[in-house]
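> Sequence and predicted structure are below.
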Amino acid sequence: MSYPTSQVTFALAAFLSITSGSAHAFGAVGHSAIGDAAAALIKGSRAEQQVQRILGSVSLHDIAVWADCVKGIDPASEFKYTVTGRYPECAVFENNPDEEARMRDYVQRNHEACAPKPGEESCHKQYHYTNPALQRGRYVQGALGTSEHDLVGAIGAAVTVLKGGKAPAPFNLANEREALALLVHIVGDVHQPLHVGSVYLDEAGHAIDPEDGVDRGPTHTVGGNALTLPASNLHAYWDNAPGKLSAEDLAALPAAARKIAASSGDVSQWPAQWASESLQLAGQALQGVTFGLRQQSLRGPRWAAELPADYEPRALAITRQQLARGGARLAALLKAIWP
């Protein structure tokens, strides 16, 4: 199927509106909690030994945020790290010449490796998400909003390197440490519903199918980044949801992760399965949300969103579930790499 040029262009260009502050799926709390749960589930296994060999003194808890911390490397500032002190979770990688050199090298190799089109983000940032329309119902590579270097591809590339292979282009992973850091983080990303699914809206705020061949101008809400709330946007709301969980909720995640059913089929198919599941959950995340008229802002089109009264309890229930799934599936993937 061919797509209206303006819709395709905006679907690509709108990725630019996902900044490092709003694209941290599940935030540091969520990513680190997934790392903690996975660490508990691989304890005593060969996978635990291999993780320790690769990371040394760095834990899964800490490395889980590395792929977001590297967003502090600014290509426009000679690839310097420009956000020292802004994100406490990145402190372990800051003010350390070796660690900052690793981040800089990774970004330099993965900045334009995918030949980003005008308006698109740095390639390594595109590894964190995919944005098929809710109407697709499941993740299908090639659908509008997907790419060969989206989060499904990123998980596959990292697994390939950890199994001793070479990452497929455009991914450029220099070693096992980069691959493991990327894998731990992106498994978290694929379980944040709005890192996988997007609602596409017309100028009146009505949901539409962007693949129906009708040109309605810019319709992509960029995983909820273009859906504004009084304090932020809907994507950031979901990124920050783990921070609203209690200490008891987070402490219970390893036990909850142990109860998660194993993924079916070949390991290579797991990432697409998980993305399909999150696409369904993105529909639930948008259920009952109402949208205003399309408005133009300095950062592109925006739609005001209003949440229903029962929204937060539903969102937190999904968040708890997805964090447990993320921990269980990361552990299962690590054990599959190193049986």
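Good, I have the coordinates. Residues are numbered from 1 along each chain as shown.

> okay, CA-based contacts and neighbour counts for the rest of this
Will do.

> Now do the contacts for the residue nearest to Leu307 when sequence neighbours are not counted.
Closest residue to Leu307 apart from its sequence neighbours, by Cα to Cα, 6 or more residues apart in numbering: Val289 at 4.9 Å. Shown in contact with Val289 (Cα atoms under 8 Å, 6 or more residues apart in numbering): 305-308.

> Pull out the buried members of those.
For those, a burial check counting by 16 or more other Cα atoms under 10 Å picks out 305-307.

> Which members of those occur in helices, if any?
The subset of the buried ones among the contacts of Val289 located in helices under the criterion DSSP state H is empty.

> Can you flag which of those belong to strands?
With DSSP state E as the criterion, strands contain 305-306 from among these.

> take the one below as the second:
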Amino acid sequence: MKKSLFFAAFLLFATHAKAWWDPGHLVTAMIAYKFLNPNAKKQVDRLTKVIERDYPYANHFIALATWPDDLKAEGVTSFNTWHYTDMPYNPNGVALPPRQEVDILWAIRQAESVLSAPHARDIERARHLAFLAHFVGDIHQPLHSTSYYSNDLPGGNAGGNAFPVSAFGKWRNLHQVWDDGCGFLSSYNDIRPYGKPKEPLTENQINRIEALADSLIREFPPEHIIGIRIPDEDFWALESHKLAIEYGYRGVQSVNENGWKKYIQPNDPPSGLYLANGQRIVKQRLVMAGYRLAMILNQQFPEE
């Protein structure tokens, strides 16, 4: 009973957090930008200038990808459910709550619809360009697709936010571990740190993100990725769901000499093996999100 009360209290404060901290969104948008056709790049640059009235720090397309999280940080809650979908990981077969209908899948479709609407105002197109850039990134973060359900967590664990980890203050929960790319993105967290006043990206910051994007493109070129051109957000969410279970909630912490695997448990510190496996997945998901975002934008703004 005490355990159930603890988790119930925890969930009062555990909500779905922002997916990928800013560096993840910046690099995904940079990868996409590099694969835009000339007309798409021209339109994206034009709409970026339009949104400056709402978001004066959007001095480059990649900065748009962080705007929806900045809205959350400013207390705007209208779009909170747009950042995730809760596909269930339910190994114990507990009764599930109704599925959220207005979620990230809906939000991506809505953004595409506004971008292609012939009579949409430019400011609406610009805002939905920012939403699209952000949510295509979000849907590729595995824990933004999946919540774990159990008798203690009948409402789900909010995408791992109610899965505490011991990480010496670096991460408080499993969701944060994955937002930070399992440590892969940690060295870039000085770029637009969450909760700090935003400023336009500096040339040095843009160059650092571009160098990271280039390294990921070299490691995972588009022609080597199976399914990269599938234009289906439901499929992308299912990919993330499977990865969230295998590498997130059931990520391997260690393997003994007999081959027995120890899986991560609440309050564990993520092991080196867990983080290494996670970083491999993170890199693939970042680059896939970038390629797929470029694919959508090239369809929205075909070559003239």
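That came in fine, so what should we check first? Owing to the predicted nature of the structure, the values given are computational and were not obtained by experimental measurement.

> Of the buried ones among the contacts of Val289 of structure 1, which is the nearest to Val199 of structure 1?
Of all those, Val199 of structure 1 sits closest to Ala305, with 11.9 Å by Cα to Cα.

> Please give the number of neighbouring residues around the nearest residue to the closest one once chain neighbours are set aside.
Using Cα to Cα, 6+ apart and skipping residues adjacent in sequence, the residue nearest Ala305 of structure 1 is Phe291, 4.7 Å away. Counted with other Cα atoms under 10 Å, residues neighbouring Phe291 of structure 1 total 19.

> The helix or strand containing Phe291 of structure 1: which residues count as buried?
Secondary structure assigned from DSSP states H and E places Phe291 of structure 1 in strand 290-297. Neighbour counts over strand 290-297 of structure 1 (16+ other Cα under 10 Å) mark 290-294 as buried.

> Okay, strands next: where are they in structure 2?
87-89, 146-148, 252-255, 261-263.

> Quick one: those strands as TSV, columns for distance to Leu297 of structure 2 too.
TSV is the format used below for these (distance: least, Cα to Cα, whole Å):
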stretch	distance to Leu297 of structure 2
strand 87-89	27
strand 146-148	26
strand 252-255	37
strand 261-263	39
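
> Which residue, neighbours along the chain excluded, lies closest to Asp45 of structure 2?
Using Cα to Cα, 6+ apart, the nearest residue to Asp45 of structure 2 is Phe61, at 6.5 Å.

> Map Pro142 of structure 2 onto structure 1.
Aligned counterpart of Pro142 of structure 2 in structure 1: Pro193 (TM-score structural alignment).

> from memory its match sits against Leu279, does it?
Yes - the criterion here is Cα atoms under 8 Å, and Pro193 of structure 1 meets it with Leu279 at 6.2 Å.

> what touches both of those two?
By Cα under 8 Å, 6+ apart, no residue touches both Pro193 of structure 1 and Leu279.

> Report the contact partners of the most centrally placed residue in structure 1.
Closest residue to the average C-alpha location of structure 1: Asp189 at 3.0 Å, with Cα atoms, centre = their mean. Contacts for Asp189 of structure 1 (Cα under 8 Å, 6+ apart) come out as 25-26, 128-129, 151, 195.

> can you count the residues close to Arg136 of structure 1?
16.

> and the gap between it and Val222 of structure 1?
Separation of Arg136 of structure 1 from Val222 of structure 1 (Cα to Cα, to the nearest Å): 16 Å.

> And for Glu248 of structure 1?
Distance from Glu248 of structure 1 to Val222 of structure 1, by Cα to Cα: 33 Å.

> Looking at the two, which one has more neighbours?
Val222 (30 against 8).

> Which residue in structure 2 aligns with that one?
In structure 2, Val222 of structure 1 lands on Ala158 (TM-score structural alignment).

> how much space is there between that match and His144 of structure 2?
Distance, Ala158 of structure 2 to His144 of structure 2, by Cα to Cα: 9 Å.
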